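Q: below is the structure, and that's it, no one-letter string:
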């Protein structure tokens, strides 16, 4: 005569185990997308990308990058990452690249880094050193410095040169707004040496335009190959403001990173 109590206990245990396995095999939570703008831009530069991500069911957060120092800016972004309970994809444009590279360190929930015309520095490199690695950047002649009370300098792009330099493939009216709302970057931030290169341990993705006048395409190609990027997308004719002029392609790459197993 079988032990009825034992049979019932075994049945219950199998039911619980089966339920746990079904949960584990079920759909995993979608990654939260944290978008970090770069110099001479601001959070609204991600608006069209966010619209596309939201339509596909992703939660996106456009971080307000202080643009003061790589370490300090990364700490601000890292705080946002820590506030998210699930997986995170960090996306950085231009100077936002060094910021996400540093912000990923120590945050195990960061599953991918996406560089959108963004610097991916190795330890000791800066935005300045990388941008000068290959010819092609015309940013220096478009910049105007503004003295700060502490003796440092803020850098702006001259409004009348903004579209040609930063957003040549963006409609003129929109480029004028971008020029008027651009946020300055501290010169010291662009010269600050990067710390640990998170792309050595976190999968990276790259997208950039062939007509980028801030970061030479040759520099982007070099960084993508060095980081062994999972996927690299080059958009013919696109400017440095590729997230504004080609939000669909940018959102698609972000979703590739977010959905990768």
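A: Structure received. Only a predicted model underlies this, so the values are computations on that prediction, with no experimental measurement involved.
Q: going by C-alpha atoms from here, please, whenever you check contacts or count neighbours.
A: Noted.
Q: over to residue 34. Which of the three states is it?
A: When classified by DSSP: H, G, I helix; E, B strand; the rest coil, residue 34 comes out as strand.
Q: can you report how many residues neighbour it?
A: Per other C-alpha atoms under 10 Å, the neighbour tally for residue 34 reads 22.
Q: with residue 76 instead?
A: By other C-alpha under 10 Å, the residues close to residue 76 number 16.
Q: and residue 249, by the same measure?
A: Number of residues near residue 249 (other C-alpha under 10 Å) recorded here: 17.
Q: again with the one 4 residues further on
A: Using other C-alpha under 10 Å, residue 253 has 21 other residues around it.
Q: which residues does it contact?
A: By C-alpha atoms under 8 Å, 6 or more residues apart in numbering, the contact set of residue 253 is 114, 205, 207.
Q: against residue 89, how distant is it?
A: 11 Å (C-alpha to C-alpha, to the nearest Å).
Q: same check on residue 244?
A: In this view, residue 244 and residue 89 are 19 Å apart by C-alpha to C-alpha.
Q: what's the answer for residue 223, then?
A: Distance, residue 223 to residue 89, using C-alpha to C-alpha: 19 Å.
Q: next one: residue 234
A: 20 Å.
Q: who has more neighbours out of these two?
A: residue 89 (27 against 17).
Q: do I have it right that that one meets residue 30?
A: No - using C-alpha atoms under 8 Å, residue 89 makes no contact with residue 30, being 9.9 Å away.
Q: next, show the common contact partners of these two.
A: Shared contacts of residue 89 and residue 30, counting by C-alpha under 8 Å, 6+ apart, come down to residue 258.
Q: on that earlier part again, can you list residues touching both of residue 253 and residue 89?
A: residue 114.
Q: hey, where'd the helices end up in the stretch 51-200 of the chain?
A: 70-82, 96-103, 127-131, 159-166, 172-181, 187-191 (DSSP state H, counting those that start in this stretch).
Q: in the first one, what's buried?
A: Pointing back at helix 70-82 there. Residues of helix 70-82 classed as buried by neighbour count (16 or more other C-alpha atoms under 10 Å): 70, 71, 72, 73, 74, 75, 76, 77, 78, 81.
Q: make CSV from those residues and add distance to residue 239 to it.
A: CSV is the format used below for the buried residues of helix 70-82 (distance: C-alpha to C-alpha, whole Å):
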residue, distance to residue 239
70, 24
71, 27
72, 28
73, 25
74, 25
75, 29
76, 28
77, 26
78, 28
81, 29
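Q: putting a second one here so we can go through both:
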């Protein structure tokens, strides 16, 4: 009798173990079958911010900080301001270590520079109140007051003779009147003090084949621009079939309206 009870107890225990084992296997199968892996998000493109004439890399600081806060790698290379070909080569060298997709952003004359950069990993180009010349075209032609009246930059320019030609800057007292009329006097004075001289020959140098002809482009027009008239900006944006938006800003939109600039860059980066 005791033997019979003992065998029954052992059998019951083995049955319980079998049930638990089966349940465990079932749970494991369900977990494996139900597990789903989210598709990997594409890497965000690196953002290259190229400043223009009468400026330096610090003009991008607020825009750059905002973009970095959103997880973008941001590079602010020095633009030598010697001419589109030499400047494009210098920027290309400065960003050579970047791997992965790139969005090029040019402000003012910086647009002529990015127009001459040809890298297969450039997925989009953004022009901020910028020049976007065709092959053989000059910055000077795109700012011709006969075609696009309204610029006040001419009388504000000061010329510094050099051994190899001349360099130009904006007179400090006119910087906040012509270039950045929508920032405080202190900010305008700081920008004027930091501006880098531009070779006078740069604006007369014919551009090479434009990279924007084969890369999606965005253009942010400054409607209160007294350096590059809005009509000239619209002409260039239309010609390159850019996705266009406008902001009521001076020529210095990266400083005075950084949020609008960031929004345009993020739109380009998200579409690339």
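A: Good, I have the coordinates. Everything quoted here is computed from the prediction, not taken from an experiment.
Q: TM-score of the superposition?
A: Scored by TM-score structural alignment, normalised by the length of structure 1, the superposition of the two chains gives a TM-score of 0.87; 234 aligned residues with a C-alpha RMSD of 1.2 Å.
Q: ok, back up a step: which of the contacts of residue 253 of structure 1 are still contacts in structure 2?
A: When you map the contacts of residue 253 of structure 1 onto structure 2 and apply both residues aligned by TM-score structural alignment, their matches' C-alpha atoms under 8 Å, the shared contacts are 114, 205, 207.
Q: out of those, who's the most crowded?
A: The residue in these with the most neighbours, by other C-alpha under 10 Å, is residue 114 (32 neighbours).
Q: that one -> structure 2?
A: Counting by TM-score structural alignment, residue 114 of structure 1 lines up with residue 126 in structure 2.
Q: residue 96 of structure 1 too?
A: Residue correspondence to structure 2 (TM-score structural alignment): residue 96 of structure 1 is matched to residue 110.
Q: need the contact list for the closest residue to that match other than its chain neighbours.
A: The spatial neighbour of residue 110 of structure 2 that comes closest, neighbours along the chain excluded (C-alpha to C-alpha, 6 or more residues apart in numbering), is residue 52 at 4.3 Å. By C-alpha under 8 Å, 6+ apart, residue 52 of structure 2 lies in contact with 79, 81, 106, 107, 108, 109, 110, 111.
Q: from residue 251 of structure 2, how far out is whichever residue in structure 2 pairs up with residue 149 of structure 1?
A: Using TM-score structural alignment, the partner of residue 149 of structure 1 in structure 2 is residue 163. Applying C-alpha to C-alpha, the value for residue 163 of structure 2 to residue 251 of structure 2 is 31 Å.
Q: neighbour count winner among those two?
A: residue 251 (28 against 5).
Q: could you tell me where stretch 215-223 of structure 1 falls in structure 2?
A: Stretch 215-223 of structure 1 maps onto residues 228-236 of structure 2, going by TM-score structural alignment.
Q: mind listing what's buried along the matching stretch?
A: For stretch 228-236 of structure 2, the neighbour count (16+ other C-alpha under 10 Å) marks 228, 229, 230, 231, 232, 233, 234, 236 as buried.
Q: check stretch 158-178 of structure 1 too.
A: Residues of stretch 158-178 of structure 1 classed as buried: 158-159, 161-170, 175-176, 178 (neighbour count, 16+ other C-alpha under 10 Å).
Q: is it true that residue 75 of structure 1 touches residue 103?
A: Yes - using C-alpha under 8 Å, residue 75 of structure 1 is in contact with residue 103, at 6.3 Å.
Q: residues contacting residue 107 of structure 1?
A: Listed by C-alpha under 8 Å, 6+ apart, the contact set of residue 107 of structure 1 reads 78, 81, 82.
Q: counting neighbours, what do you get for the match of residue 96 of structure 1?
A: Using other C-alpha under 10 Å, the number of residues around residue 110 of structure 2 comes to 27.
Q: contacting residues for it?
A: For residue 110 of structure 2, counting by C-alpha under 8 Å, 6+ apart, the contacting residues are 50, 51, 52, 53, 79, 130, 131.
Q: what residue of structure 1 takes the place of residue 91 of structure 2?
A: Correspondence of residue 91 of structure 2 to structure 1, assessed by TM-score structural alignment: residue 77.
Q: what residues are up against its match?
A: By C-alpha under 8 Å, 6+ apart, the neighbours of residue 77 of structure 1 are 36, 63, 65, 99, 100, 103.
Q: what does residue 28 of structure 1 give?
A: Going by C-alpha under 8 Å, 6+ apart, residue 28 of structure 1 touches no other residue.
Q: that one maps to what in structure 2?
A: Counting by TM-score structural alignment, residue 28 of structure 1 lines up with residue 42 in structure 2.
Q: same question, residue 162 of structure 1
A: Per TM-score structural alignment, the equivalent position to residue 162 of structure 1 in structure 2 is residue 175.
Q: returning to what we had before: so the residue nearest to residue 110 of structure 2, which of the three states?
A: Classification of residue 52 of structure 2 using three-state DSSP returns coil.
Q: distance check, it against residue 198 of structure 2.
A: Residue 52 of structure 2 sits 9 Å away from residue 198 of structure 2, going by C-alpha to C-alpha.
Q: identify the contacts common to those two.
A: When contacts are counted by C-alpha under 8 Å, 6+ apart, residue 52 of structure 2 and residue 198 have residue 81 as shared neighbours.
Q: wait, residue 140 of structure 2 touches residue 206, no?
A: No - taking contacts as C-alpha under 8 Å, residue 140 of structure 2 lies outside contact range of residue 206: 9.4 Å.
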